[in-house]
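Engineer: sequence below, structure please.
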Amino acid sequence: MTEVNALKSTGIYELKVLKEANHEVIALGMKSAYRDRPQYKKVLDNDFARYKEFDHPNIFKYVELKETENLGTCIIMEWEDCRPLSDYVAESHSEEEKKAIINQIAEALDYMHGRRCVHTALSPSVIFVTTKGDNVKILNFRQRYADGLKQPMDTLKFVAPEAKDGTVTLDARADIFSLGQVIKYLNMPLSYRPVIDECCSFGRNERFPDIDAFLSALNHQKRSRADYHEGSNTGGGIQFGNKRKGLALVGVIAALVVLTAIWIFRQRSQADDAANAPQTEQVENIDANAANPTDSQSVGTNAANATPTTDVSFLDELMPQVKTDLDGIYAKAKGKKSLNKKVANYYKGLRKVLLQRGLNDDQLQAFDKAFGEYNAQKKAE
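Structural biologist: Next up, the predicted model:
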């Protein structure tokens, strides 16, 4: 193998693009001062064993663990012609083009999180963009520092607070913090500020709980998530298709808007019919109501002063969809905290829609009761 290019590396590892036969690869090895230290070689061995099965179009694939003449033990990874994210940012790209980059990074992280892996070191230094097609390629390894080597400030700002102090076990929210910093780095418009702020909250409980929630906020619409199925390609590897769909809260609420709109339309149609009905029919209805008072009315109260019964018929159309959505949230939840936040966000968004659609306090209370009862039922299961 002949060296083509050396990639920037500030820790104990060094990264070099090598030409092997008629194609290029990345060699991830240790700098000469660390090659003879067994503890670092063991880390390299463990990393290869853990990630060699990972196969995703936006992550550089591990190919083999190999002894080389000039670099010692190396992890060999696939490579294609790329430029670092810093070069991409220096170019002139539209908001939509940069948003596509963010989505690809998020998809790569989601793939890793689905396999119980947290990157923990996401920064522009490990993100590359292909020269053909502008496809994201991420280096999946954590740079390590030893002796006098210190992590530079330009990458330290991408590290989540809990990853710096090492006091807790890291989860997906550490990568979501880093992803928010990457969005800043891409100089996205101010309209992305709410998403960035939630990603980069100091307290990890205040961040998006997972990539699904992040993508829903980023894209403001229900989207079909691309994921993966096994299959043969021309290289004998694995291709990716569609396996799992993320819950898009905004899309769900939009669907429920349709249901509530139907109910409002029916209510108005009924009101119009009543207004145009013959006077004798209205009198007959009033007399019937007066003769059959509700529990809240006393005998002898006339119809003019009667309190109308709250119409909760909208729940007949709304609650089946709500139950289906809650079933999906519970089925896909990753931990109690994530579940509670998703249910709360779903409830708040839906109730806001109902309020905007003109439901009165009694109707909203009826919805709260129905929602609460089914949610309690799901918790008890």
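
Engineer: going forward, measure contacts and count neighbours with C-alpha atoms only.
Structural biologist: OK.

Engineer: residue contacts, residue 18?
Structural biologist: Residue 18 makes contacts with 1, 2, 3, 4, 5, 24, 25, 26, 27, as judged by CA atoms under 8 Å, 6 or more residues apart in numbering.

Engineer: leaving out chain neighbours, which residue sits closest to it?
Structural biologist: Counting by CA to CA, 6 or more residues apart in numbering, residue 18 lies nearest to residue 3, which is 4.5 Å off, once chain neighbours are set aside.

Engineer: surely the one you found and residue 16 touch.
Structural biologist: Yes. With contact defined as CA atoms under 8 Å, residue 3 counts as touching residue 16 (6.9 Å).

Engineer: tell me which of the two has more neighbours.
Structural biologist: Shown here are residue 3 and residue 16; by other CA atoms under 10 Å, residue 16 has more neighbours (20 against 15).

Engineer: measure the more buried one to residue 26 for me?
Structural biologist: Distance of residue 16 to residue 26, computed by CA to CA, to the nearest Å: 6 Å.

Engineer: next one: residue 260
Structural biologist: 55 Å.

Engineer: the two: which has the busier surroundings?
Structural biologist: residue 26 (28 against 20).

Engineer: and that one, that's in a strand?
Structural biologist: Yes. Using DSSP: H, G, I helix; E, B strand; the rest coil, the secondary structure at residue 26 is a strand.

Engineer: now the second one, please; I'll put the structures next to each other:
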Amino acid sequence: MSKFDLSNIKYVEIPSKGIFRLLRFTIDDKTYIAKTLKEEYVERRQYVALLKKEYEAVAKLHSTYLPVYYELIDDTRLGRCIVEEYIEGRSITDYLAEQHTEEEQERVARQLIDALQSIHQRFMVHRNLKPSNILLTKQGDNVKLIDLRPPFADEIQAPFTSTRFQAPEQKDETVAVDTRSDIYSLGLVLRQMTLPDNFAPVIAKCCSLGRTDRYMYAEDVATALDSRPSVDFSQGLKWAALVAGAAVIVGAIVYIAQSGISFGSDETPEEATSYILPDTVAADTAKQVAEVDTLSAVVPSGCNVDSVKQVIAARLESIYRPYQGDSIGTHSRQQISEQVRNCYYGIMRRLGTVTPEERAVIDQYFAKYRSNKDAQLKTE
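Structural biologist: All right, here's what the predicted structure looks like:
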């Protein structure tokens, strides 16, 4: 039996845009949020299904920087609701207006990247990253990333209330949305912050109009920042010492090279450039990780575009083949979408040696091939 019986609970409605109502209520001295549909959507089955899908997806995410989803209930008065953690805080826009230091803002930026990383590690996309969905807690100024838009059947689309922070491909719907759309939105948010110098080139790459020029995952953004240490140019003597030390190291390297001295390596060039999935992926996603590794293994590093196209065609045909000729429902479409998404990520992770132009061609080929296969499916 649910502990959240809302039939007689008093609540305060929090003003919100979009399709959802947000209701604040208290049980046993603890405050929660009930997320339910606005009246004009409550009888539309596709949006009721959207609530369930959001709960099933987000409840599996465990991160300090994401709200806790406690339960999905069907209330006699409010209809279907997600009961989630109430976050006492303010948006990142209000936080920045408080004139925090560069160091404090960098801490928030790092937390935001970590929050997005916990989503991408699940092969999910936030889809709605913008300042109003980034909250800072009243106690501790810790990030809470809210309003994640989980993947759902193609025919179920929730309206967006703002497009300012959307990636170009989200606005014109030219290709399927993936994690790089989140990266673009992340870059726009980070641009509004006062951050150390090492953030500038990373933000610029995040905000590339062509998604093949962006980082693939939030983890890649964090790695890029860690490889670009911030330099405090006010420390003139220390900087001079570093330059002098670097000169000594370069001289030593030149001497070693001229002397013919070599050092062994356990890595072959191919191993050194291969992609590795993050170790922090939760245990219950091991199956997805294995599928991605299997798919990516068939795409050799450095292969040409035509061979990648052949792999894409073969893999997508194998995914869609069991569903050909039969009418399918929403659940089957969700299964197909998950398999296609894992296939896409697995293949794209192996394309580190191709040019941006070649990657764009492969990207467009995948999207077009998938679109054609989707059009052939029969719906119940």
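
Engineer: ok, the contacts of residue 18 of structure 1 in structure 2, which still hold?
Structural biologist: Compared against structure 2 with both residues aligned by TM-score structural alignment, their matches' CA atoms under 8 Å, the contacts of residue 18 of structure 1 retain 1, 2, 3, 4, 24, 25, 26, 27.

Engineer: want to throw those residues into a markdown table with distance to residue 339 of structure 1?
Structural biologist: Conversion of these to a markdown table gives the following (distance: CA to CA, whole Å):
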| residue | distance to residue 339 of structure 1 |
| --- | --- |
| 1 | 50 |
| 2 | 51 |
| 3 | 49 |
| 4 | 49 |
| 24 | 44 |
| 25 | 42 |
| 26 | 40 |
| 27 | 41 |
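
Engineer: in ChimeraX, select just the buried ones from the contacts of residue 18 of structure 1.
Structural biologist: To isolate the buried members of the contacts of residue 18 of structure 1 in ChimeraX, using 16 or more other CA atoms under 10 Å:
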select :24,25,26,27
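
Engineer: turn the contacts of residue 18 of structure 1 into a markdown table, including distance to residue 188 of structure 1.
Structural biologist: Formatted as a markdown table, the contacts of residue 18 of structure 1 follow (distance: CA to CA, whole Å):
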| residue | distance to residue 188 of structure 1 |
| --- | --- |
| 1 | 40 |
| 2 | 39 |
| 3 | 36 |
| 4 | 34 |
| 5 | 31 |
| 24 | 33 |
| 25 | 32 |
| 26 | 31 |
| 27 | 33 |
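
Engineer: from the contacts of residue 18 of structure 1, pick the one nearest residue 365 of structure 1.
Structural biologist: Taking CA to CA as the measure, residue 365 of structure 1 sits nearest to residue 26 out of those, at 60.8 Å.

Engineer: so who does the counterpart of that closest one in structure 2 touch?
Structural biologist: Aligned by TM-score structural alignment, residue 26 of structure 1 pairs with residue 33 of structure 2. Contacts for residue 33 of structure 2 (CA under 8 Å, 6+ apart) come out as 22, 23, 24, 25, 82, 83, 84, 85, 86.

Engineer: from memory the second one sits against residue 12, does it?
Structural biologist: Same thing as residue 23 of structure 2. Yes. Between residue 23 of structure 2 and residue 12 a contact is recorded at 5.6 Å, counting by CA under 8 Å.

Engineer: which residue in structure 2 lines up with residue 332 of structure 1?
Structural biologist: Checking TM-score structural alignment: residue 332 of structure 1 goes with residue 276.

Engineer: top helix in structure 2 by residue count?
Structural biologist: helix 236-259 (DSSP state H).

Engineer: from the contact counts, what lies against the helix or strand immediately after it in the chain?
Structural biologist: Next helix or strand after helix 236-259 of structure 2 toward the C-terminus (DSSP states H and E): helix 269-272. Packing partners of helix 269-272 of structure 2 (3 or more CA pairs under 8 Å, 6 or more residues apart in numbering; DSSP states H and E): none among the helices and strands.

Engineer: ok, and for helix 269-272 of structure 2, which residues are buried?
Structural biologist: Buried residues in helix 269-272 of structure 2 (16+ other CA under 10 Å): none.

Engineer: can you say which two of the contacts of residue 33 of structure 2 are spatially most distant?
Structural biologist: Longest span within the contacts of residue 33 of structure 2, CA to CA: 25 and 82, 12.7 Å.

Engineer: shared neighbours of the two, anything?
Structural biologist: Joint contacts of residue 25 of structure 2 and residue 82 (CA under 8 Å, 6+ apart) are 33, 34.

Engineer: so the helix or strand hosting residue 281 of structure 1 aligns onto which residues of structure 2?
Structural biologist: If you go by DSSP H and E, residue 281 of structure 1 is part of helix 279-291. Aligned using TM-score structural alignment, helix 279-291 of structure 1 spans no residues in structure 2.

Engineer: rewinding a little: show the contacting residues for the residue mapped onto the residue nearest to residue 18 of structure 1 from structure 2.
Structural biologist: Mapped onto structure 2 by TM-score structural alignment, residue 3 of structure 1 lines up with residue 11. Residues in contact with residue 11 of structure 2 (CA under 8 Å, 6+ apart) are 23, 24, 25, 26.

Engineer: if you set the cut-off to 6 Å instead, what comes out?
Structural biologist: 23, 24, 25 (CA atoms under 6 Å, 6 or more residues apart in numbering).

Engineer: pretty sure the second one belongs to a strand, no?
Structural biologist: In this case it means residue 24 of structure 2. Yes. The assignment for residue 24 of structure 2 by three-state DSSP puts it in a strand.

Engineer: who touches the helix or strand that contains residue 375 of structure 2?
Structural biologist: With secondary structure defined by DSSP H and E, residue 375 of structure 2 is part of helix 356-376. For helix 356-376 of structure 2, contacts defined as CA under 6 Å, 6+ apart pick out 175, 212.
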